[in-house]
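Undergrad: one predicted model, sequence on top.
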Amino acid sequence: MAAFSLQLERKVESGLVACGKFDGSHACIVVATSGGNILVHSPHRRPLPNPDDDPKTGRLAWTGELAELRIGKQVTSLYAGRLGEDERDVLMIGTATHLLVYNVEDNADVFYKEMSDGAYTVTVGKLGWLTDRSVVVIGGNCSVTVLDASGTEVFWTVTGDVVVSLMIFDFDGDGANELILGSVDFEIRALKGDSVAWDVKETAPVTALVALSGCQFGYAVGNGTVGVYEMGQRLWRVKSKHRVVAIRGYDVNGDGTEELVTGWSSGKVDARVPATGEVVFRVQLSAAVVGIARADYRRTGRPDLVVVSATGEVRGFGPGAASSEASEPGDKMRELLAKKQALIAEMRHRAANPGSFASRLAVEVSCGDGAVRMALAAGPGLLVHCAIVFAEGVFDGETLVDRPSRPCGQIEIELRPPKDTPVDVHVKVCVGPMGADLLQVFELTRQLPRFCMYERIEKPIDVEDALLDESGVTIEVAERPQRVAIWLGQNLILPEETEVEVAEVGPTAGTLNVCLRGLRDGKLHRLEATSGGKIRLRTNDSNFAGEVVQSLASYLGLGELGAEANFPEDEKLMTEALERLTGLRETEIRLRAGEARGAAMLRNLLVRTEDARILGDAKNAKTRLAQLRAVNGDLIRDHEIGANSYRDLVRTLKELNAAVQRIARLRVGKASANAIAKCRSAIRDGDTRALVAVARQG
C-alpha cells in the first residue's frame, strides 16, 4: 500500500525527476514538463502573509504548492543537491548548450554556464582526487566536465561517446570517491583522477547508475537490462522487454540493507536484493514510470520512496513497504508440486535409458572464415537436438537457438563479437537418442579471449608490402619478449598444443614477430618485440592499437606508459575536423550577430507599425507589415541555417573528442592525461600542427 499519493496534473518528461530540500528542511519534488518547463511541488510550503512580499524578479513563480520555472529550451538533465557551505539544496538544470544552477529558495541563479558539449547528465559530490568540497560533474558529448561551487572549471577529460549517466561513489573501498560514468558506447568506467581504474563493456548504452550498500552499485542499459556490480565483478543481471527508466537504492523490506528499486516503461516498479537479484517488492502504476526519488515527504524523519509516472501521478512508499506485499496462497505449494513432477519424469527416463546419461560433450573453439567457431559434438550413440547460446552483445537479443532440421552428432556455432573485449559464452546443449521424449541438457561456459576476432597467420609474401608504411605505435617496456608472448597466448585463440614462441636462433633470435589478420575486416597487423623491451605494433587501426596498449599495460602492471604513434589517416581526419570546427564557430558568430540585428529591426518595425495603426495611416501600416514579413522570413531562414550549423558543430566536436580518446588510449597514466590536456589546448586554439604533434608524441 502506498503511504501517500498526489497528482501533479501535468505530463512529466521521462528520466527528469529530482528531489531536494531547497529551504534546508522541507522536501520538494522537481520534474520537467514539455516545452522546457520545470515544475516544483512543495507540500509544506507556507504562503506568505502578504502576497506582495513574494519576490517576482526571479525565474520561479509560485502558485500554492506548485512553482513553475521556464527554461525555454529542451531540458536534458535534472539534479538537486547541496553545493558549497550552504545547507540548502540547489537545483541543477542541463540543456544541450548550458547548465543552470538555481537557488529555488532565493529564486535566483547561482551560476549559468555555457557547455559547448552539452549537459546530458549532472551529479554533485566529493571526488577523492580533487577537493574535500562538493563539485558539479557534467556529462557531455564525449566529455566530462567538473565545476566548483562558483562555476569555475577544475577538471575536464574525454570519453569514448556521449556520457548519459554519472555517479560519485567509492568504487574500490579505499575511502576516496571515484567517478563512475556510463556512455552511449556501452561502457561503464571508473575514473580515479586522470586514469581509468576500471572499465567494462555492456550490451547497450548505460542509461542509469546508482550507489548501493558497501561497494555495490546498480546499473541499467538501454535494452531493458538491470544488474549489480561489486568492486568490478557483476553479481547478477536480468533483462526485460520493457525499458528501464530509473533505478534507486531504498530499503523497502526494512532489513537495514538497501534494495535496488527499478522503474520500468510499462509502469511496473520492483525491488531486488542486490546480492542475488531476488524480487522482494512489486507494484504496478497506471502509466509509465518517469522517475524515482528518495524524499522525507511526510516529515517523519525517514525518507520515503517516491515514484512519479508520466501522467503526473506521485506515489510514496514508506520503509518496510515490501512486508505488506503478501504472496498469494498456494504459490509455494504449486511451485513444489511442479518440481516434484519434473523430478519424477526425469527418474523414469533415467530408468528406461540408463546408458544415455553417461555421455560427455566435446567442445572445440577455433577461429577462421571471419568468425569464432564453437563445435559441439555428442557422445557415441547420441545426437545433438538443440543448442542455446547466450553471449552478451554477440547476437541480436543476446541469445541464439540453433536447432538442426534433423538431430546430428555435431553442430558448429559462429560467434562474431563486435568489440575487443572478453566474452563469456554460456551454452546449453540438448542431447539424446533419435526420437527421445526427454533429453539430457549439458551446460557449459567458455570465455572468449579479448582478441578472439584476430587470427594468427604465417607471414604471407605480400604482408611486408602491406605493412611497409609507418602506421602504428611504438612503446618501450622493461620486459622480455617471452612475457609478451605469454600475453598473446592468453588473448588469442590458438590451435591446441600451439604457443606463441620467441625466436631462439637465426638473425631474429630473441625477438617476437607475430602477424594477425582481423576476422571482421581482413586487415593485417604485425606485432614486434625485441629483447631490449621495444614493442612495435604495425597497424592502420588506431582503435585496435589502443586496445592492445591498454591490455598489455594491464597485464604487465604498468601505471605509466608513453608511446610514439603514427596514423596518417587519423591525423588527416582530425585536421579536417578541426578546420571545419573553426569555420563553424565563425559561422555561429556571424549568425548570432545577424539574429541580433534582425531582432532589433523587428522591434523597430513593430513600434512603427503600431504607430501607423494608431494614426490610422493604412498605407504606411501596410508597408510596415510587408517589411515585418520580410524580416521575419529572414530570421526564420537564419534560424534554420543556425540549427543545421549547430548540428554540424556538435557532430564535429564529437569526432574530435573521439579522436582525443583514441590518442589517450595509446598511453597510460600521466602520459595519457597530458595528451588529453594538450589536445584540448590545441583544439581551443585551432592549432592543427600542435594537435598532430600531440597525436604522434603525446
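TA: Here it is on my side, so go on.
Undergrad: make it CA atoms for all contacts and neighbour counts henceforth
TA: Noted.
Undergrad: and stretch 161-175, how far out from the chain middle?
TA: Mean C-alpha position of stretch 161-175 versus that of the full chain (CA atoms, centre = their mean, to the nearest Å) differs by 11 Å.
Undergrad: in it, what's buried?
TA: Residues of stretch 161-175 classed as buried by neighbour count (16 or more other CA atoms under 10 Å): 161-172.
Undergrad: part of a helix, is A246?
TA: No. Counting by DSSP: H, G, I helix; E, B strand; the rest coil, A246 is located in no helix; its state is strand.
Undergrad: pretty sure it is touching G263, no?
TA: Yes. Using CA atoms under 8 Å, A246 is in contact with G263, at 5.1 Å.
Undergrad: who touches both of these two?
TA: Taking CA atoms under 8 Å, 6 or more residues apart in numbering as the contact rule, A246 and G263 both touch 289-292.
Undergrad: how about the strands in the stretch 51-200 of the chain?
TA: 60-63, 66-70, 75-82, 89-95, 98-103, 108-114, 121-125, 135-139, 143-147, 153-158, 163-169, 178-183, 187-192, 195-201 (DSSP state E, counting those that start in this stretch).
Undergrad: sorry, back to before: nearest to S542, of the buried residues of stretch 161-175?
TA: Of all these, the one with the least separation from S542 (CA to CA) is D161, at 16.2 Å.
Undergrad: got the contact list for the nearest residue to that closest one once chain neighbours are set aside?
TA: Spatially, and ignoring its direct neighbours in sequence, D161 is nearest to C142 (4.3 Å; CA to CA, 6 or more residues apart in numbering). Applying CA under 8 Å, 6+ apart to C142 gives the contacts 117, 158-163, 654, 657-658.
Undergrad: what segments of this structure are helices?
TA: With DSSP state H as the criterion, the chain has helices at 331-352, 463-466, 481-491, 542-556, 568-615, 618-665, 670-685, 688-697.
Undergrad: which among the ones you listed is found nearest to V425?
TA: Nearest to V425, of these and by CA to CA, is helix 481-491 at 15.6 Å.
Undergrad: hold the first one in mind and look at this next one:
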Amino acid sequence: MYKSAFKLYLSDPVHAGQATIGCFNGSSLSLTCVTNAGKVFVHTPQATNIDGDNQVKYLNVNKQISCIASGTIDPMLRRDVLLIGTPNNLLAYDVEENRDLFFRDVPDGVTSCLVGKLGSLSTNLALIGGNCSVQGFDAKGSEAYWTVTGDVVSAMAFANFTNNPGKELLVGSKDNEIRIFQNEQVIEEILEIDEITGLCPVYSSKFGYALSNGTIGIYNSSRRVWRVKSRHTPKCINSFDLNGDGVPELLSGWSNGKFEVRSEKSGETLFKENFSAPISSVLCADFRSNGREEVICITEDGEVKGYLQADSTIGKTIEDSKKSAESLSQLQHLRTELQQEIKMYQNANFQAEFSNPGQAKVDTKISVYIEKMQGDYSLRLVIKSAKTTAIKAVVVEADGIFANEVTFYPFPEEKDTAFFPVTLISRMACVISMKVLLGFPLSNFYHAVNAEIHLGKLTSFVPAPSDLRSNFPASYVKFKVKDTIQRFVSWVDAAFQTNLTSTTNYNKDTFEMGFVSSINKMPLVLTFNANESIIVISTDDMSLAGEVVQDFASFLGISELESVNDFPKEMEEFQGVLQDVESYNAVRLTISADVADRTGAIKELVIKGEEARILQNMSAVRENYRQLFHLNKDMVAEHEKKALNHKALVDSLKKVNNMIQKASNLRVGKAKSALVTSCRAAIKANNMRTLFKLIKQGTA
C-alpha cells in the first residue's frame, strides 16, 4: 500500500526523540540528530565531497543534550536555525555560518523545545519548556514570552484547537495534564492517566497524544475521539496524509521497533512495519528536494527509511474499498449476534419445558449511580436491575481507579441490587464502563447489559454533616459574582453529583455546604452570601481551590473573574522556598568565584611545572604537580557541590513556578494572565513583597 522511497544507514546511533530536519543553508534540507555520546551531526544528502560520499558535519556541544529543534526565528537570515537545549542552557546555532545566534542561561531548565508563532505574536519564537514554565526567545535571545504550567514540560506542539485564526500551544507535562495556551492564558486543561510524552497536530482541531504507559490517541478539541494501548512504549508521534485521501493519519514509532499508521477517525491500523531497533523519531519533509514530501522513520541504531504518499486516486479507491469492507464486517457481526440470540432463545424455551428458570429479557433495564457514604466518607457504585432478574457479576473498566484498569466483580448472592466500592486515587474526571451480567436466579444463561457513569473532578467529595463549621478550614478564596443561589446550587449538584436543588431553601440569605474528600479526608466548605453576591471557598489546599474556581467559571460561562485569597500555611512554606532560592543563588555565585580562582591557580601551576621540566628541575616539577593534583581534587569536590546546589535550586524554582500556577488558577480571563506576567516581573526585580501581594490580591 505504501511505497518505500529510500533507505540509508547513518554512521552513528541516534538518541531517542532527538532528531529534526531543517533548511540550514536556505536551499536544501538536512537531517540533524543527537548521538548517544552527546554529539550533534548534520546529514545533508545533496552535499557531496570529492569522493561522492554524503557530507556529515559534527558539532561538539560538550554538554548533556536534552532536546533539539529547528526553524526560522530570524526572518533576515532566510534559513533555519538549530536549537540545542541542555539542562541549563539554550543555544541557537547558525549551521551555515558556523556561529552562535545566541546563548542563554535558562534557570528553569530545558526539557522540550519548539519553533513557531504563538497566537497573536507577529514573529516566530524559540519556545522552551522547563520546570513548570514555558519561555519564548526572539532572534536576539531576548525573552518575549513566559508562562507557567503545573509540572515539568515533557511535550509541546502547535495546533488549531479552537478552529480560530492563529494556533494555540499544546503543553504536556509530567503531572499527566495537557494544557492549551492561547497566548499566556490557559483555555483548556485535559487530565490523562499518565505522563504526556508526545503531542502533534493532526487535522483541523484534532491533535494526537502519547503517554508513557503505552497509550496513543486523538482528541478533537477537548473530546477524545479514540485511543489504543500497547504493552510497549510510544517513542514518537506525528501526522501525515500517507494514503492520499486528503486527511492526515496518526504516525507512531514504538520501543519495540514498530512503525504504525492509524486512521484519525477510528484508530484502525492502516499500515505497520517492524524495524530491528527502537524508533527514535518520525519526521515529515521533502528530504530529497524532489518536490514530494515524505515520511522519514529513524531508528536508534541509525537506520533511516522514507515512505512516499500514495497517489490520490489510489487513496480514494482504498478509502472506498475500506468503507465497503467496514459495512460488510458490520453486517457479518450483526448476523453473528442475531444467530447467537436465536440460539439463546431456543435454549431458554428448552429449559422452560422442564420448568427451569430462563434467561433475562434482552430489553432489561438497569440503573447505575454513585452513592456517597457519610459515615466513613467513601464512595460506592450501586447497580439496580428489575426485581425479577438477578445481577450475577459485573466487569468494570476505568482509567485511574483500578490497578488493572479492568476488574471483575462476582455477586454470589444473586440479588437485584449490587454494590462495590469505588476508590479514587486522584481528582480526575473519568468514565466507568460496565458490562452487567443479568439472569434469573439459578439460571446458567446470562444477558450482558452495557452501562456507564461519568465521574467529574469533584465527585470524590462527600457531603459532610452540618456541624462541620467547627472544623472550618482556615484558608479561603473569595470572589464576587452576578448570579443567584439557584444557579450556584445547580453548579454544586452538577460538580459534586449531589441532589440539593429539591431540598434547598432559596429564601435564606446564606447558603453553606460542607464536603469531605474521600481521597485524603480534606474538608471543603462552600458559602454563598446572597446579599453581597460573594462566594467563599474554604479549603487548606490552594490547588483544590483553583480547580473549584475553574469548574465554577466553566459551568456558568464566566469569562472574567478576580479574587482575593488567604492561604497562610502555604504562603509560609512559599516564603521558605524563596529564602532557599536566595540562599542557593548565593552559594552558586560563591562556588563560581572559587572555581574561577582555582582555574587561574591551575593555569599558573601548569606553566610553572612545564618551565621546571624544561630546566630539568625535577624537585620543582614534583612540587608543582603535587599541588596541581590536590587542586584538581578540590575542583572535583567543588563540582559535586555545585551539582547538588543546582539540583536543589531547580527544585525550588519549580516550587516557585508551581505557586504562581496555583495562584493564577484562582482567577479567570485577563486577571489570570495578568497575574502570571506581574509575578514574573516581581521575581525578576527580586521584589518579594509585591509577589506576595500579587498572589493574595491579584494586583500590586
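TA: Thanks, I have it. Remember, it's a predicted structure, so these values are computed and weren't measured experimentally.
Undergrad: got the buried residues of stretch 161-175 of structure 1 as TSV, with distance to K192 of structure 1 columns?
TA: Formatted as TSV, those follow (distance: CA to CA, whole Å):
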residue	distance to K192 of structure 1
D161	19
V162	19
V163	17
V164	19
S165	17
L166	14
M167	13
I168	11
F169	11
D170	10
F171	10
D172	10
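Undergrad: picking that back up, reformat the strands of the stretch 51-200 of structure 1 as TSV; add distance to G594 of structure 1.
TA: Output for the strands of the stretch 51-200 of structure 1, formatted as TSV (distance: least, CA to CA, whole Å):
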stretch	distance to G594 of structure 1
strand 60-63	31
strand 66-70	26
strand 75-82	26
strand 89-95	24
strand 98-103	22
strand 108-114	21
strand 121-125	32
strand 135-139	31
strand 143-147	31
strand 153-158	31
strand 163-169	33
strand 178-183	37
strand 187-192	42
strand 195-201	44
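Undergrad: ok, and the most crowded of the shared contacts of A246 and G263 of structure 1?
TA: With neighbours taken as other CA atoms under 10 Å, the top of those is V289, carrying 31 neighbours.
Undergrad: setting aside sequence neighbours, what's the nearest residue to that one?
TA: Nearest one to V289 of structure 1, counting by CA to CA, 6+ apart, is S309 at 4.3 Å.
Undergrad: so what corresponds to the one you found in structure 2?
TA: Aligning on TM-score structural alignment places S309 of structure 1 opposite T299 in structure 2.
Undergrad: same check, this time on R88 of structure 1
TA: Using TM-score structural alignment, the equivalent of R88 of structure 1 in structure 2 is R79.
Undergrad: measure its match to Q332 of structure 2 for me?
TA: Shown here: R79 of structure 2 relative to Q332 of structure 2, a distance of 56 Å by CA to CA, to the nearest Å.
Undergrad: more crowded one of the two?
TA: The residue with more neighbours, out of R79 of structure 2 and Q332, is R79; 21 against 12, by other CA under 10 Å.
Undergrad: surely that one meets G26?
TA: Yes. Between R79 of structure 2 and G26 there is a contact under CA under 8 Å: 4.6 Å.
Undergrad: and for L78 of structure 1, the neighbour number?
TA: If we define neighbours as other CA under 10 Å, then L78 of structure 1 has 26 of them.
Undergrad: K113 of structure 1 now?
TA: K113 of structure 1 has 17 nearby residues by other CA under 10 Å.
Undergrad: give me every residue that touches the equivalent of it over in structure 2.
TA: The alignment partner of K113 of structure 1 in structure 2, by TM-score structural alignment, is R104. Residues near R104 of structure 2 by CA under 8 Å, 6+ apart: 89-91, 141.
Undergrad: among the residues you listed, which one has the most neighbours?
TA: In terms of neighbours by other CA under 10 Å, the contacts of R104 of structure 2 top out with L90 at 26 neighbours.
Undergrad: against V548 of structure 2, how distant is the closest residue to T20 of structure 2 other than its chain neighbours?
TA: Spatial nearest neighbour of T20 of structure 2, chain neighbours left out: T32 (5.3 Å); criterion: CA to CA, 6+ apart. Distance from T32 of structure 2 to V548 of structure 2, counting by CA to CA: 45 Å.
Undergrad: those two: which has the busier surroundings?
TA: Ranked by neighbour count (other CA under 10 Å), T32 of structure 2 and V548 place T32 first, with 24 against 19.
Undergrad: my read is that the more buried one contacts C23, right?
TA: No. Contact between T32 of structure 2 and C23 fails when scored by CA under 8 Å: they sit 10.4 Å apart.
Undergrad: quick one: map D185 of structure 1 onto structure 2.
TA: So, by TM-score structural alignment, D185 of structure 1 is matched to D175.
Undergrad: what's the local residue count around its match?
TA: With neighbours defined by other CA under 10 Å, the count for D175 of structure 2 comes to 18.
Undergrad: that one touches T149, doesn't it?
TA: No. Between D175 of structure 2 and T149 there is no contact under CA under 8 Å: 9.6 Å.
Undergrad: contact partners for the match of D185 of structure 1?
TA: 150-152, 194-195.
Undergrad: hmm, 10 Å instead?
TA: Residues in contact with D175 of structure 2 (CA atoms under 10 Å, 6 or more residues apart in numbering) are 149-154, 191-196.
Undergrad: same check on D399 of structure 2?
TA: Contacts here follow CA under 10 Å, 6+ apart; on that basis D399 of structure 2 touches 192-194, 405-406, 428-433.
Undergrad: now intersect these with the strands, please.
TA: 406, 430-433 (DSSP state E).
Undergrad: circling back to that earlier point, any shared contact partners between T32 and C23 of structure 2?
TA: Common neighbours of T32 of structure 2 and C23 (CA under 10 Å, 6+ apart) are 44, 70, 82.
Undergrad: corresponding residue for the first one in structure 1?
TA: In structure 1, the position corresponding to T44 of structure 2 is occupied by S42, as judged by TM-score structural alignment.
Undergrad: count the neighbours of the residue nearest to its match when sequence neighbours are not counted for me.
TA: Spatial nearest neighbour of S42 of structure 1, chain neighbours left out: C28 (4.7 Å); criterion: CA to CA, 6+ apart. C28 of structure 1 is flanked by 23 other residues according to other CA under 10 Å.
Undergrad: quick one: the equivalent of C28 of structure 1 over in structure 2 from S230 of structure 2, how far?
TA: Alignment note: C28 of structure 1 maps to S30 in structure 2; criterion TM-score structural alignment. As judged by CA to CA, S30 of structure 2 and S230 of structure 2 stand 33 Å apart.
Undergrad: of the shared contacts of A246 and G263 of structure 1, which belong to strands?
TA: Those of those lying in strands (DSSP E): 289-292.
Undergrad: all set, thanks.
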